[in-house]
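Student: Quick one: sequence and predicted model below, then my questions.
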Amino acid sequence: MNDDQVKGRVDQAKGAVKEAAGKVVGNPNLEAEGKVDKATGKTQATYGDVKEDVKDAVNGRRP
């Protein structure tokens, strides 16, 4: 697992917490910020997944 995968998944989790907290307290800005964090985290995690797949392919390993 590479840094992008880890950071992306951490950002997704933080985003989910922010989004839930925003819903609970009725703060649409916090909820929206959480959604953005989740989307950003998902993108970064996917990038990390692709990097790992490429690295594995170059090293002759199959996913």
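Tutor: Noted; the coordinates are in hand.
Student: drop to CA atoms for contacts and neighbour counts, all remaining ones
Tutor: Fine.
Student: report the longest helix in the protein, please.
Tutor: For the chain, the helix that runs over the most residues, judged by DSSP state H, is helix 28-58.
Student: Second structure for comparison follows:
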Amino acid sequence: MSAIEKVKAKVEQLSGTVKKETGRAAGNDQTAAEGAGDKMHGNLREAKEAFQP
């Protein structure tokens, strides 16, 4: 896994978590769902990189 891709995945996970929690705190379900999706996308990016030869 290249260092750049690993950083991209971690940044996406962190931004997704922040967006999700901000949405929950504000009572905005759409923003919370978008944040959860962003975090999942970061998790998938990280998993994809872990399985590449």
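Tutor: Ah, there it is. All of these numbers come straight from a predicted model, not from anything done at the bench.
Student: Now the TM-score, please.
Tutor: With the length set by TM-score structural alignment, normalised by the length of the second structure, the two chains reach a TM-score of 0.85; 52 aligned residues with a Cα RMSD of 1.2 Å.
Student: quick one: the longest helix of the first structure to chain centroid distance?
Tutor: Centroid separation for helix 28-58 of the first structure versus its chain: 4 Å, with Cα atoms, centre = their mean, to the nearest Å.
Student: What of stretch 9-26 of the first structure?
Tutor: Put simply, stretch 9-26 of the first structure sits 12 Å off its chain's centre (Cα atoms, centre = their mean).
Student: gap between G41 of the first structure and G26 of the first structure?
Tutor: Distance of G41 of the first structure to G26 of the first structure, given as Cα to Cα, to the nearest Å: 23 Å.
Student: Run a quick neighbour tally on G42 of the second structure.
Tutor: 23 (other Cα atoms under 10 Å).
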